[in-house]
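A.B. asks: Could you look at this predicted model? Sequence included:
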Amino acid sequence: MNNQLHLEAFVVVGTIAEQARSEALIAALGAATPPPTTTTREPSHLARRFAGLWENMDDDLASDDDLLLKSEKDLHDSARRNDLNRITELLRKGVDVNAKSYTNRTALHLAAGKGQEAAVKLLLNHHAVVDDEDKFGMNALLLAAWFGHLNVVQLLICAGAKAACKNKNGLNIFHCAAQKGSVDILQFIIENFENLSLDKPDKSNQTATHLAAEHGFAETVAYLISCGASCNITDNEGNLPLHMATRKGHLDAIREIVTKTRDINAKNSEGQTALHLAALGGFPRCAQFLLSFGCDINSRNRKGMKPLHCAAQESREEVAKVLIDGGADVDGLDDMGSTAAHLTILSNGTGIMKLIIEANGDLNLLDNNHQSPLHLAAEHSHHNIADLILASGVNLKLLDKQGKSSLDIAARGNHINLVDMIIKADHFYNWEQKNRDVDQESWDLQTVSFCQERRAESKHMRWVLWHLATQLLKPEQWKELAVYWQFTAAHIHAIEQQWTGPKSYKEHGHRLLLIWFHGILMAKENPIKALYEALSAIDCQVVAEHVRRKANGEPESPRKCMLS
């Protein structure tokens, strides 16, 4: 672009110079008549801009990607910072007051957008075009309204700016003022241009009220409503101003709109009510307020999702609590057969899972893939949430469409810790079935967890179990212990799926012993005595005696077992 402009300029300058030399030659020779006139091309706009190059050869383009000369760029910058002396100086030198940047913006656009009232006056006095539009269709008036400059808006209107203008997206002066919360500009336009409609939509079919609500300007919303603006116009996506305010969590705007909205349970094109949007956005106060006005707590969107599904999907714990406390259906199914519990697994929302469990949600319900929440937790390896589910007591025999249990899913994914947790739970459930009647009251007070045992008081015994598994047991003996302790074939198979090489049996044995140890601690039994009896039962008397000594140790030994 730079080279092209230079070329065109020098063509014009060269033509002028050639004509001057011809006239001088004629005068010197005393010719009676001038030579025939040569028809020349009218210089283009860009060429005329270069006509002063002989006087100022330094006035090149401001940058390679701009259309402005340096002097014109200087004018724009001066207008932006309200430097009246520099603007006057540049205009006196003949700089084009209407020179446009690559976005088609003039100095007037920039001064108006910055609210530089004095610069706007000066530019208008030098014949700046008041209604020139940039590449977005924004003129100086719309920019002044967009940035909330009332004085500049009034000045431009007095200079002949058209109040009924709009940009390429259909935004008019009401839209521009509303999105900024400029009540003063709205009031000025409404009082002086009664023929302009407040509810004129843009190309998205949004009105000024939509934009004021979306940006949370409650005072602006109230003023528009008081002037007759409607709260019941839907945009191209079916959203009312109520939807727009709720999506962003603007409670004060919601308060202004809700009583003027024809149907508080109105749905947008996705079937979402305002309560759905409050749940998705995580706005508990908005949700509480909408519920107090009768918003349907179990309304379904186009995917069959209720507000609680939305809160679970986005892990919005505070909103979920509001909904559950308000009576939301914790076991409701969406079109995929998912409950809120299924969806909170995907977002790993342990807090919401606790709320669902406390509300007695059914964690054995299967979705359309015949997967329970535990299946999903096993698939995604969410340990904490799986622990909550297992501690609540669920059916571990449920199978998905492929005939896989949650244990199978965890083992297939090589989620070792989850495999061990599920086996612990299954082993514990069986023990609980037989022993629940023993000391029922103290048992109910016990906190159940199936995570790895890491307490300091069990550290020595865990070392003894590691020593037993890695140094003393032969390859198949860990399985004999598993059978003795009534672990199932499925349990053994799941443990065996972990492969670490030819000596994997050591890791398998260690895992089994830790799983067993967890159950012993839960049952409050003596692990040394129980382990000695089990090793003796599989004909490992020597190992049993060795382990007993290791576990008990000498009185002065720092490794003395604290559980014996």
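C.D. replies: Cool, the structure landed. What you are looking at is a predicted structure, and each value in this text was computed from that prediction instead of being measured.

A.B. asks: from here on, contacts and neighbour counts on C-alpha atoms
C.D. replies: OK.

A.B. asks: Longest helix of the protein, counting residues only.
C.D. replies: Secondary structure of the chain per DSSP state H: the longest helix is helix 2-29.

A.B. asks: Buried residues, the helix or strand that it is followed by. List them.
C.D. replies: Later in the chain than helix 2-29, the nearest helix or strand by DSSP states H and E is helix 45-49. Neighbour counts over helix 45-49 (16 or more other Cα atoms under 10 Å) mark 47, 49 as buried.

A.B. asks: for helix 45-49, packing partners?
C.D. replies: helix 2-29 (3 or more Cα pairs under 8 Å, 6 or more residues apart in numbering; DSSP states H and E).

A.B. asks: The helix it packs on packs against which elements?
C.D. replies: Helix 2-29 packs on helix 45-49, going by 3+ Cα pairs under 8 Å, 6+ apart.

A.B. asks: Show me the contact partners of the helix it packs on.
C.D. replies: With contacts defined as Cα atoms under 8 Å, 6 or more residues apart in numbering, helix 45-49 is touched by 5, 8-9, 12.

A.B. asks: Same question for stretch 288-302.
C.D. replies: So stretch 288-302 is contacted by 264-265, 267, 270-276, 305-308, 322-323, 326-329 (Cα under 8 Å, 6+ apart).

A.B. asks: picking up where we left off before, buried ones in the longest helix of the chain?
C.D. replies: In helix 2-29, counting by 16+ other Cα under 10 Å, buried: 5-6, 8-10, 12-13.

A.B. asks: rewinding a little: for the contacts of helix 45-49, give me JSON lines that also has distance to Leu122.
C.D. replies: Putting those into JSON lines (distance: Cα to Cα, whole Å) gives the following:
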{"residue": "Leu5", "distance to Leu122": "30"}
{"residue": "Glu8", "distance to Leu122": "32"}
{"residue": "Ala9", "distance to Leu122": "30"}
{"residue": "Val12", "distance to Leu122": "32"}
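
A.B. asks: of all these, which comes closest to Ala340?
C.D. replies: Of all those, Ala340 sits closest to Leu5, with 65.5 Å by Cα to Cα.

A.B. asks: List the buried residues in stretch 275-294.
C.D. replies: For stretch 275-294, using 16+ other Cα under 10 Å, the buried residues are 275-291.

A.B. asks: for comparison:
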Amino acid sequence: MKKRMAGVGLLMVGLLAGCTTAVPSPSSPVSPGASQAAPAFAAPSSASPVPSSFAAQSTPPKLSPEARMETDRLLILAAKANDPARVRELIAAGGNVNAKDGIQDSAFLYAGAEGFNEVLQLTLAAGADVRSINRYGGTALIPASEHGHTETVRILIAAGVPVDHVNNLGWTAMQEAILLNNGGPNQQDVVRQLLAAGANPDIRDPQGRTALQNAERLGFTEIAALIRG
């Protein structure tokens, strides 16, 4: 009887051994054809590379001098094409919004002069030098005032562009707003903004005329009234 029970026990042990799958230890090699389930919540490895899509974008990449020059050139072209999406990409790629081309235009200066407000806001957010000057020795505010870009003038004044800067022609933003346009509603709004920002209407042009004298001489009665007021 004891021999029979021992035999049954050995048989059960053999059956159980045949139904058990061996689990390789962490140090055991896994055959090329074998699959190994990953844990549901694996702890991240500090040595794992961070995907590029999650890389920090706040710091512009370091560029070689040649790459920087090309990126700056493309940035100015994108600004002149009024392409905010491309401008944003090139700023993120390390483009310098204060870099100038052969005729002394920067992305900031050109956007301000032409009233490309979305591009202008991008350059200001990227650290545009609000005191920078163009080939005529003028700030971005002067041509913006000349062209009657009322919203652009508002943006530039708020950004801190000097309102009484005198360019190489001897004109301030207010003088150009009067002398180089038609005295219409946009020019009136520009003059109103400049006066509210503290611009001095008594700065004279090379002929010795004040902004008021030029407005009266050209028949811009509304602008003259604004200055008198």
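C.D. replies: Happy to help now that I have it. Note that the structure is predicted; figures quoted are calculated from it, not measured.

A.B. asks: Please identify which helix or strand holds Gly351 of structure 1.
C.D. replies: Gly351 of structure 1 belongs to helix 350-358, assigned by DSSP H and E.

A.B. asks: Find me the equivalent region of that helix in structure 2.
C.D. replies: The aligned range for helix 350-358 of structure 1 in structure 2 is 188-196, by TM-score structural alignment.

A.B. asks: Only the buried residues of the matching stretch, if you could.
C.D. replies: 188-195.

A.B. asks: One more: stretch 412-430 of structure 1?
C.D. replies: Across stretch 412-430 of structure 1, burial judged by 16+ other Cα under 10 Å covers 412-429.

A.B. asks: before we move on, what about stretch 258-270 of structure 1?
C.D. replies: Buried residues in stretch 258-270 of structure 1, counted by 16+ other Cα under 10 Å: 258, 261, 264-268.

A.B. asks: Give me the subset of those residues lying in helices.
C.D. replies: Going by DSSP H, the helices hold Val258 from those.

A.B. asks: Dump the buried residues of stretch 258-270 of structure 1 to JSON lines, plus distance to Cys176 of structure 1.
C.D. replies: Formatted as JSON lines, those follow (distance: Cα to Cα, whole Å):
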{"residue": "Val258", "distance to Cys176 of structure 1": "23"}
{"residue": "Thr261", "distance to Cys176 of structure 1": "23"}
{"residue": "Ile264", "distance to Cys176 of structure 1": "27"}
{"residue": "Asn265", "distance to Cys176 of structure 1": "29"}
{"residue": "Ala266", "distance to Cys176 of structure 1": "27"}
{"residue": "Lys267", "distance to Cys176 of structure 1": "27"}
{"residue": "Asn268", "distance to Cys176 of structure 1": "24"}
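
A.B. asks: from the buried residues of stretch 258-270 of structure 1, which is closest to Ala213 of structure 1?
C.D. replies: Distances from Ala213 of structure 1 to those, taken by Cα to Cα, are shortest for Val258, at 11.3 Å.

A.B. asks: Show the contacting residues for the closest one.
C.D. replies: For Val258 of structure 1, the contacting residues are 242, 264, by Cα under 8 Å, 6+ apart.

A.B. asks: And it, what's its match in structure 2?
C.D. replies: Residue correspondence to structure 2 (TM-score structural alignment): Val258 of structure 1 is matched to Ile91.

A.B. asks: how close does that match sit to Gly112 of structure 2?
C.D. replies: Note on Ile91 of structure 2: its distance to Gly112 of structure 2, by Cα to Cα, to the nearest Å, is 17 Å.

A.B. asks: mean distance, the match of helix 350-358 of structure 1 to its aligned residues in structure 1?
C.D. replies: Comparison of stretch 188-196 of structure 2 with structure 1 after fitting gives an average deviation of 0.8 Å (mean Cα distance after the TM-score superposition for structure 1).

A.B. asks: Could you list the residues in contact with that stretch?
C.D. replies: Applying Cα under 8 Å, 6+ apart, the contact partners of stretch 188-196 of structure 2 are 145, 148-150, 153-154, 163, 174, 177, 201, 222-223, 226-227.

A.B. asks: rerun at 10 Å
C.D. replies: 141, 144-154, 157, 163-164, 173-175, 177-178, 182-183, 185-187, 197, 199-201, 211, 220-227, 229 (Cα atoms under 10 Å, 6 or more residues apart in numbering).

A.B. asks: gap between that stretch and the chain center?
C.D. replies: Mean C-alpha position of stretch 188-196 of structure 2 versus that of the full chain (Cα atoms, centre = their mean, to the nearest Å) differs by 28 Å.

A.B. asks: hmm, back to that, which one of the buried residues of helix 2-29 of structure 1 is nearest to Leu155 of structure 1?
C.D. replies: Nearest to Leu155 of structure 1 among those, with distances taken as Cα to Cα, is Leu5, at 36.6 Å.

A.B. asks: distance of that closest one from His45 of structure 1?
C.D. replies: In terms of Cα to Cα, Leu5 of structure 1 sits 11 Å off from His45 of structure 1.

A.B. asks: Same question for Leu110 of structure 1.
C.D. replies: 23 Å.

A.B. asks: now do Lys424 of structure 1
C.D. replies: 84 Å.

A.B. asks: what do you get for Met305 of structure 1?
C.D. replies: In terms of Cα to Cα, Met305 of structure 1 sits 61 Å off from His45 of structure 1.
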